[in-house]
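In: sequence unknown, structure follows:
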């Protein structure tokens, strides 16, 4: 694909069939303030390298989908004004106008699939929003995952969403869901939603991806990893805060693409920053697990 532009490190890894883990870039431009965003991006990349894989942070720059960013490009993404949060519907326009764009889960999944990268680590998936019957708000993440032959590792679906309905839609779309060393689906900030899922180890999940390569299936596999115990939040506590934030969003008529950042900011304030601590912890952990599976996948 002509609009893909690879870093030297990622190009070499592809040529030599080394394990690679894709990373989204919205967390850099829209998820954290500077310079914490640069530090976070660099730390996650280093975690992947320590596990024996190659990180490929993805973003839109100068009319190209960049697969793998240099430290200078990460700095640019973190500090440049007007970076576009680029979901799949926005991609043609951002590329055509040569805007700088940070990729969401949907766009990163698409780009990784086009580049031949099979593993992608992120924080949480988008999904079916609460009160979907009133707003019909469903993330493009889900539809895109039904078309991408990747393994996406996250801490589950974002807690602000309707998790049961999201899992039902993933099933309808043919996206297989596994818990990493757990038979209960995690809830992003907390470890257990009570929803049963098949459990898999690093080796088992790598084997599943290997078998998938021999099948004519285009859907992704989703691996859900519980947030580390030391940073997990109490389920009832965080759900109560989310409910309060949802009421405030409704009262202030916040909807559409503005709802998620609004809710996350409210949750951060109401938890005294504990939710951000949990978010950082799970992102790092997901990168580690994704790299481990990618490395095992490349072994005979």
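Out: Everything's here; your move. Because the structure is a prediction, the values reported are computed rather than measured.
In: Please count neighbours and contacts with C-alpha atoms only from this point.
Out: Fine.
In: what separates residue 213 from residue 225, distance-wise?
Out: 23 Å (CA to CA, to the nearest Å).
In: Between those two, tell me which one has more neighbours.
Out: Neighbour totals were compared for residue 213 and residue 225, and residue 225 leads with 29 against 12 (other CA atoms under 10 Å).
In: here's the one I want to compare it with:
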């Protein structure tokens, strides 16, 4: 499966052709979310978690201006190790392609490309959302609007706890993006098991998620994405007191240093990594590995349901 605009990895091409389960994975976590050399090792572990759960991983990124669905190991290594890899949201894809850039796709870009490629399930760590003080800055992640118009199921640990979680949930409701908890009625807070807000819906198995996806198709009235919120077990979360202290200090530093816009999230995540002496990074890795496994199980259940139908 190759066209003039997107290159597909061989494994992904075969899986899509044969109706086998595929899980999309972002590359921003590889290029910008994790420090070297851990980033490449973890990227390979994420793909392996998908494979072990029965699905084909499709890590998405751009190499020398070519958008790739299913990066092979040399391309994945390039995005993990070279300098100057651009962070690509949906609006950046065309410019980056035309200029021959190397780029790592965000949640928004990965969702859009995966849906265009016919991949229905995507695993990430935490979503972007409404930033604190957004009433003054109007700072809101493109993830939200993209999910409102992209038919994809995103498995995540809620939104990053450095954001305004309540406002993000309100925006998701306004935008018509469905949110269901996986074995929980509380919205997770990325590093934290409980983000502080209730959810209306919960499911207990990948098969139930597949049933939800099938019902959406049968009704034909959905227009956007579905979020499956998968919290960390309480004994695997970042210590809540450490989290709150680190966040308060990070927000103060943010204001002191005048950091705004898309630089806010990487700034705060780097502060968490430093201030917690790597504990937040370990939690981040646990999050994405658990989400990759669950996304694969959902993709397997959905493929089995389609085959049965």
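Out: All right, it came through fine. Everything numeric in this text was worked out from a predicted model, so none of it was measured.
In: got the contact list for the residue most central in space within the second structure?
Out: The centroid of the second structure falls nearest to residue 124 when counting by CA atoms, centre = their mean (2.6 Å). Each residue near residue 124 of the second structure by CA atoms under 8 Å, 6 or more residues apart in numbering is listed here: 25, 26, 107, 154, 155, 156, 288, 291, 292.
In: likewise residue 218 of the first structure?
Out: With the criterion set at CA under 8 Å, 6+ apart, residue 218 of the first structure makes contact with 146, 147, 148, 149.
In: what number of residues lie near the last one?
Out: Residues within reach of residue 149 of the first structure, counting by other CA under 10 Å, total 26.
In: Which residue in the second structure aligns with it?
Out: Under the alignment (TM-score structural alignment), residue 149 of the first structure maps onto residue 151 of the second structure.
In: Please identify which helix or strand holds its match.
Out: Using DSSP states H and E, residue 151 of the second structure maps to neither a helix nor a strand.
In: How about residue 14 of the first structure?
Out: Going by DSSP H and E, residue 14 of the first structure is part of helix 8-15.
In: I figured residue 162 of the second structure hits residue 249, correct?
Out: No: at 11.4 Å, residue 162 of the second structure does not count as touching residue 249 under the criterion of CA atoms under 8 Å.
In: So which of these two has more stuff around it?
Out: Ranked by neighbour count (other CA under 10 Å), residue 162 of the second structure and residue 249 place residue 162 first, with 26 against 14.
In: what residues are up against the more buried one?
Out: Contacts of residue 162 of the second structure (CA under 8 Å, 6+ apart): 131, 247, 265, 268.
In: from those, which two are the most distant?
Out: Between any two of those, the greatest separation by CA to CA is 13.3 Å, found for 131 and 247.
In: Just give me the match in the second structure for residue 128 of the first structure.
Out: Matched by TM-score structural alignment, residue 128 of the first structure corresponds to residue 130 in the second structure.
In: That should have said residue 209 of the first structure, apologies.
Out: Taking TM-score structural alignment, the alignment pairs residue 209 of the first structure with residue 213 from the second structure.
In: Next, its match: secondary structure please.
Out: Secondary structure, DSSP: H, G, I helix; E, B strand; the rest coil: residue 213 of the second structure is helix.
In: Give me the nearest residue to it, chain neighbours excluded.
Out: Counting by CA to CA, 6 or more residues apart in numbering, the nearest residue to residue 213 of the second structure once its immediate chain neighbours are dropped is residue 302, at 7.7 Å.
In: Looks like that neighbour contacts residue 210 (just checking).
Out: Yes: Residue 302 of the second structure is within contact range of residue 210, at 4.8 Å (criterion: CA under 8 Å).
In: neighbour count winner among the two?
Out: Counted by other CA under 10 Å, residue 302 of the second structure and residue 210 do not tie: residue 302 has more neighbours, with 25 against 21.
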